[in-house]
Structure formats: structure tokens, C-alpha cells
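> Quick one, structure for this:
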Amino acid sequence: MKHRYIVLLLCTLGLVSLAHADETSEVHPSDLQHLSLSQAERLLQTNNREVLFARRALEGSQADKLSAGQKPNPVLSLSSTNFKLHGSNGNGGLQDKTLDSIVRVDQLIERGGKRELRTAVAEDAIKASRFDLQDSMRQQTLNLRSSYYDLLLAQQAERLQQENQAIFDKVLQSAELRLKAGDISATDVARIRVDALRAKNDVRQAQADREKAQAILAYMIGQEKNATSLYLTDEWPTLANAPNTGNTDMTLLDQRADIQAAAARTAQAMEARKLAESLQTRDITVGVQYEHYPDDSRNTVGAAVSIPLFTNYQYQGEIARAEVNLTTAEEARQQTQAIALGEISRARADLNAAIDKVRRYDEQMLAEAKTAADAAEFAYQHGAMGVTDLLDARRVYRTLQLDAANARADYAKSLAAWQAATQPQEAP
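All right, here's what the predicted structure looks like:
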């Protein structure tokens, strides 16, 4: 039976250690090579440093409540008087000495509900910190999605530039063969070669943009060491997911974490003002003592009460400071509401513009540019168009492809900003 308990204990400890290892283990680089947005958001919750700082602030506020609700500790004092500087104080042990020994205990009794008010202030601070954590998650989620779509755009731009370079390489090879055969001039080959070199530069710049986007996203999810392993798999959000920005329920504004945090700080300032006013209610200190004097065999007890006299100062400064803090908190709450309204207005304007741009690219511009580019290729192959016109047609089509990718990225980020501005953030 004893061995069975030992085995059970070892198994339990092993499971606990494995669970702890799972919580603290690093993400394997191979897991980042097919990173979805939902996976990135889960990594944000556990690894993002700004979110972790907000969590520590909440834990600190919770610790402050423990100290705010405690009663003052009693004070024990030991004293001895009548110690002779010249001569003897008697023989024997300490109790036989001719010394007046006193043991005293003093207890401060707070009045005016100070402890309850301190607790209320601490509870409001916890509420504000909890909403700060939610708002930190809201802001960092928005930053994460923006960084995610920046990297997705960089990946797509790099692919387009690589495809463009491959096309120019093939065209250059074909042009050099035609030059040898006398079907094309050296000037046209030189133009093609210049555009091929430009395409290589564009590829290198796209690679640099992708590496920078990887570094930014890696910081957001706490994977700086594995930044080069990041590769995204999600597609762009479709216009089918576009919300109707004209039917926004503005009552959701009060449910935003930043506004609720500001409201909690206003309530905290109100309680702090009451706490400052309670300082004018006098606290009293009650003491009891035991006194021993061996020569006269006197053992006495006594009691005392101490009451402060407000003859010089009545805490006017603390009360005035609390009033100022309350006014500041209320103004900060109004400022937060105004900022939130402005954020919603900007997000609406950006999202509506992005939707229109993506729709035009998808429904008209890309298709027409593709038709023009194909027609230019056909005409060039049959001798009906010069190389300059062909290169211009390709350049226009490539630029439109990149512009379309940028428009989709703008739409994705505008959608994320709209969601962050209007949707309440759940507690992490």
C-alpha cells in the first residue's frame, strides 16, 4: 500500500512538471512556418510583453488590496526606569533589581471608516487594472493584426517580384537569342536588360521588407529568435466579412475597456476624496500597561487614551489634492470617450475607403490590366508592338498587382481597426 502511494505521488509530480514545462516551453520554429492569425493571437496572450506588464500591474493592485484592508498592528513597548548611575540597583536577578519595569501595549483605533474606504479605493484600482489589461489586449491585438497583414503583404509582394524577375529573365534570354539571329536591335536588348536588373533590385527590396515585417511580428508574439521562420498561411479577409459601418450601436462605446478603466479611476478618485475627508475624524490610541517595582512589591496596571489635537492643521492639503485628483479623473474619462469617438470615426472612414478600393481592383482594374498586358504580349510576339510598349504594359500590370495587394492589406488592417474600436474586448 505504501508503494502504491509513492508511485501515485511521483506520477502527480510528473504531470505537474510536464504541465509547467508546456506553459514555459518555447515554440518550435517549425510551428511558425505555417502561422495562422488565430495561432498568432494565442501566442500574443502568453508571450506579448506589453500584455504581461498589464498583468503584473493587475497583480500589484490585488496585492495593494491585501494591505489596504488590514487593521493597524498593536505596539508592544518595554521600558525600565529608576536606574541608578551611582550605587547598586540591588542583588539577584532582573526581577529583584530596584528598577521600575513597565510592559505596555498600544493599539491605534481608526475612526471614520478609513479602513473600509482604503479597501474601496483598492477595489476600484483592481477594476481599473483589470480593464487596463483588457485594453492592452485590445491594442496589442490590433497591433498584431496590423503586423500580421504587413508580413502577409510583404510575402505576396516578394512573390510578385520574383515572378516578375523570372519573366524578365526569360524575355532577356529570348531577346539575346533574337539579337544573335538579327531579329532585334541591341538597343532593345539593353532596355530589356535594364528592366531585368531593376526586377532583381525589386526582389531584393521585397526580401528586406519581408525580413523587417517578420522581425516586427516576432516581437509581438515573443519569438524574436525565430523571426526568420515566420511564414503566414491565412488569406486576405474577403469583402463578404465587411461590416455595415452605418448601423453601429454607439451604446457599445461604454463597454470599451479603456472607457470602463477611466470610469473605474473616477470612482477610485471619489473614494479617495472620502478617505481624505475621513482624516478629519480623529483616530484614538488606547494603551494598557503593567508596572512592576520590587522594593515596594507594587504591581500595578494602567490604561491610557491618546487623542490628536487639530490645533495647527486639519488636513486641508490632502482634501484639496483629492478634489483635484477627482476632477482630473473625470476630465480623463471625458477625454477617453472623445478619443474613442474619434477612433471610431477614423476607423469608419478608412474602412469604407478600403472597401471601395478593393472592389474597384477586383471588379475592374485588375481584369482590364490583365487583358491589356496579354494583348501587348500577343502583339509583341507577332511583331505589332515594340519592346518599349511591351515593357510599359508589363510595368503597368505589375504596379497594379502590387497596388491591389496594398489595397487588400489596407482593407484587412482597416477591418481590424474597426473591430478594435467597436467590439468589446473579452478578459484574457
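> switch to C-alpha atoms for all contacts and neighbour counts from now on
Will do.
> And the strands in the stretch 51-200 of the chain, which stretches?
Secondary structure of the stretch 51-200 of the chain by DSSP state E, counting those that start in this stretch: the strands cover 75-81, 100-109.
> In TSV: the ones you listed, plus mean neighbour count.
Shown next, in TSV, are the strands of the stretch 51-200 of the chain (neighbours: other Cα atoms under 10 Å):
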stretch	mean neighbour count
strand 75-81	12
strand 100-109	17
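> One more, so I can put them side by side:
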Amino acid sequence: MSISFPIDRAALAALMIAMGPPSWSADPLTLVEAQRIAVGQSQQLVAQDALTTAAREQAVAAGQLPDPVLKLGVDNLPLNGADRLSLTRDFMTMRRIGVMQEIPRAEKRQLRAERFERDAQRVQAERQRTLANVQRDTALAWLDRYYTQAMRELVGQQIEETRLQVQSADIAFRSGRGSQADVFAARAAVIGLQDRLSQVDRQLRSAGLMLARWVGAAAAERSPAGPPPWQSTPLRGEVSSEHLKQHPDLLAISAEMDAFDTEARLAQANKRSDWSVEASYSQRGSAYSNMLSIGVSIPLQWDQQKRQNREVAAKLAMVNEAKARYEDMLRSREAEVRGLLNDWQTGKDRVARYRDELVPTARQRAEAALTAYRTGKGDLAGALAARRDEIDAHLQALTLEMETARSWAQLNFLIPDHGTATPAKDQP
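Below is the predicted model of the structure:
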């Protein structure tokens, strides 16, 4: 009896999936396109663009003088006697109209405008963080879909081949060249592969649902195409502190530090009072002269030690808090990046070992078991077991490559890739 194990065809099918889009896919979804779609429809980015616009509009308003105050009134109106409630008979009664203008110092107006500009910078830093998160999470979802699809193709190929083995074993049994146990063994192998296919299908549906969360249901139905460039990353060497400082989390805290520093300088400037000037024109009865009044108002800061100085100290404490948080975040991100870099480099080594050593060894074992079965020195169950081990080796290699590619995605999109990003509104 001759039963073949065309594992090379299954390996070739998996390799074709890993190397590029299948020929039957007319409109594949690449990783870059998936990220571009996800960025384009992210409402988080739209919201942060709106916040940036709001902060910059407020910055312009904060740099202006306050609106003047129109003042209307009646002074010295008699309440009793012959001139009761008369606006013209008593020489002291005046109808008054005036304007008051508060004049904050130019330094304060500039600092108030700068404070909102710092808010805009902080929102932009948070936008970079959101952009990096969208690109990273989209990449992770796309990689899960890509490799799960490759696993499904591999298992599906093996099911078809094992069904042919069932037919061959059944023919051999009917012709007296094989045993019924061989038929049952081949059928059990098909059932086992079908169960594995069900598991892979569940994973594939889950991966598709997660990808749809980022790119929409229509785009998620398209077949993923690659290959993903997981074998290289800008962080392949020593982790640079300058590179880490471009991390969006650190940029956001840095923007907060600048905002708190501006508030501290504004609190310091508030130790010098703002003046208000006022001019009013008062009209009396026709027998009396009209009056012009001019005045200046100056707040008296009686207790700077317990008010203005305390405000300055509070703002400086916020600056120190942000600095400490920045240093802690820098250490945390450095440890995170080093861990991801270690996982990625170790994964690359393991993938190479699987592909260069483990998978070829499993193939050789399956071929040896098949040869032993053909020469009557082994049974079909042993040959099928060796075949399953070979399939397992291929699936383990794909799983390991997927895990390594996920580490690559987390490393590669620590900082957003502006090549797949839509430009932010109101960016300087």
C-alpha cells in the first residue's frame, strides 16, 4: 500500500500566506492600509483636535484687555422735602454715565495666553499618544488576523490530505493489504484536525471582530496581506534616552510641566496688582454745572505672605510633582521597552530555530515513519502520529512568529508613525 504525506505542499501554502496575499484575494488589506483606515476614522483624534482648537482660541482671548465696563447711575437723589425724587432741582443731584477699564499688566496677559498655548501643546501630546495607541492596537489586531488565517490555511490543507489517506487506507483494507485499525486511525486523524480547525476558526472570528473595531466590518472582511516587517525595528540596538523622551506619555507630562511652570510665573506676576481706571460724566440741573470725575482703583495686597506667596508656592509644588512623575515615567517606559526588546530578540532566535531545525527534523521523522510503514516495519498509527507532530511544529512556528511580531508592533509603535497618520488640525 502507498500512502503519501505531501507536507511540502502544506508548508508551501503556509509560506505563501506568510510571504504575500493569496492569488484569490482581489483587494487585500495591508498593515499600512489598516492603520491608515483606523487613524482616519478615530473619533478620539477628532475630539483632541477640537480641544486643541479650543485652547488656541482661548489663548488669543486671554491675551486681550478685559472688556470695558459701562456704568450708569444717579448720585445724591433727594428722598424727602420739596425736592423729593427730583433729578434737577437739587444742586447735588447728578445723572452719571461712565466707563471703567481694568488694565492687567502686559506680562500677565502674555502669561495667560501662554497658559492656554501650553494646554494646546499638552492636548497635542495626548493626541500623539492616542495616535500611537491606535496604530499599535490596529497592528496587533491585524497580526492576529494574519497569522490565524495562515494557521487555518495550513490546517485546512492537512484535513484534505488526511481525507485522502482515509480513502487510501479504506481501499487497502478492502483489498486485503491493510488493517481496519489503519482505517480507524486515519479517520481519527481527520476528526482531530477538524476539531483543531474549529478552534482556529474561533480564533479567526475573534481576530476579525477585533480588527473590525479599528477598521470597520467591511475592511476587516478583506484578506490580510503582508508580510509584516517584524524582523527589524529602529530599537534593535541600545535603548536611547533621547528616543524614549519622544514617547507620547513623556511628551504629555513634559507639556504639563511647562503648563505648571507658566502658572507659577503667572502667580508670581499676580503679586503686582492690576489697576483699574474710571472716567464718568455727571449731569445736573440746568442751573448748575456738569461734572467730570476720574478715578483709579488699586487692590491692596495686605497679606502677601499668606495669599500671593502661598499661591506661588502651590504652583511651584505642582511643577515639582510633574518633574517627579516624568522621571518615574521615564524609568517605567525604559524598563518596558527593554522587556519588549528582549522578547522580540529572543523570539527571532526561536523562530529561526523552529524553521531551520525543529520543522525540518519533524518532517524527516514523518518521512522515516512513512518509510517504515511502507516497508512493513511500522504501523499507520505511528506514521500518522509523526505527521501530527510535524503539523504541530508548523503551527508552533506560526504561533511563535505571531508572538514575536506582536512584540515588534509594540516596539515599533511606541512613537506614532506619521506616514500612516492624517494631519492634525491646527498643528503649528
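> that older thread, got CSV for the strands of the stretch 51-200 of structure 1, with distance to Thr24 of structure 1 too?
As requested, the strands of the stretch 51-200 of structure 1 are arranged in CSV below (distance: least, Cα to Cα, whole Å):
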stretch, distance to Thr24 of structure 1
strand 75-81, 45
strand 100-109, 46
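> For Ile126 of structure 1, find the nearest of those strands.
For Ile126 of structure 1, the closest of those is strand 100-109, at 26.5 Å, according to Cα to Cα.
> with structure 2 superposed, average distance for the closest one?
Once fitted to structure 2, strand 100-109 of structure 1 is off its aligned match by 1.5 Å on average (mean Cα distance after the TM-score superposition for structure 1).
> got a list of what the spatially most central residue of structure 2 touches?
Closest to where the C-alpha atoms of structure 2 average out (Cα atoms, centre = their mean) is Asn133, at 1.3 Å. Each residue near Asn133 of structure 2 by Cα atoms under 8 Å, 6 or more residues apart in numbering is listed here: 413-414.
> Can you tell me how far it is from Gly178 of structure 2?
59 Å (Cα to Cα, to the nearest Å).
> And His247 of structure 2, by the same measure?
From His247 of structure 2 over to Gly178 of structure 2 the distance is 66 Å, taken as Cα to Cα.
> Equivalent analysis for Thr138 of structure 2, please.
52 Å.
> So if I had to pick from those two, which one is more boxed in?
Comparing Thr138 of structure 2 with Gly178 by other Cα atoms under 10 Å, the one with more neighbours is Thr138, at 27 against 18.
> which one in structure 1 is aligned with the more buried one?
Aligning on TM-score structural alignment places Thr138 of structure 2 opposite Leu144 in structure 1.
> Pro423 of structure 2 falls within a strand, correct?
No - going by DSSP: H, G, I helix; E, B strand; the rest coil, the assignment for Pro423 of structure 2 is coil, not a strand.
> how many other residues sit next to it?
Residues near Pro423 of structure 2, counting by other Cα under 10 Å: 11.
> if I pick the nearest residue to Asn290 of structure 2 once chain neighbours are set aside, what's in contact with it?
Distance criterion Cα to Cα, 6 or more residues apart in numbering; nearest residue to Asn290 of structure 2, sequence neighbours excluded, is Gln283 at 4.7 Å. For Gln283 of structure 2, the contact set (Cα under 8 Å, 6+ apart) comprises 94-96, 289-291.
> Any chance of those residues in TSV with distance to Ile298 of structure 2 as columns?
Converted to TSV, those look like this (distance: Cα to Cα, whole Å):
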residue	distance to Ile298 of structure 2
Met94	26
Arg95	26
Arg96	22
Ser289	30
Asn290	27
Met291	23
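> how many other residues sit next to Gly342 of structure 1?
Neighbours of Gly342 of structure 1 under the rule other Cα under 10 Å: 13.
> Val239 of structure 2 contacts Leu340, correct?
No - using Cα atoms under 8 Å, Val239 of structure 2 makes no contact with Leu340, being 11.1 Å away.
> Distance of the residue sitting furthest away from the middle of structure 2 relative to Asp75 of structure 2?
The outermost residue of structure 2, judged against the average C-alpha position, is Ala82 (79.9 Å), by Cα atoms, centre = their mean. From Ala82 of structure 2 over to Asp75 of structure 2 the distance is 18 Å, taken as Cα to Cα.
> again, but for Arg187 of structure 2
108 Å.
> same question, Asp170 of structure 2
For Asp170 of structure 2 relative to Asp75 of structure 2 (Cα to Cα), the value is 116 Å.
> next one: Met257 of structure 2
51 Å.
> now do Arg163 of structure 2
107 Å.
> and if you look at Ala217 of structure 2?
Taken as Cα to Cα, the span from Ala217 of structure 2 to Asp75 of structure 2 is 74 Å.
> Aligned to the residue nearest to Asn290 of structure 2, what sits in structure 1?
In structure 1, Gln283 of structure 2 lands on His292 (TM-score structural alignment).
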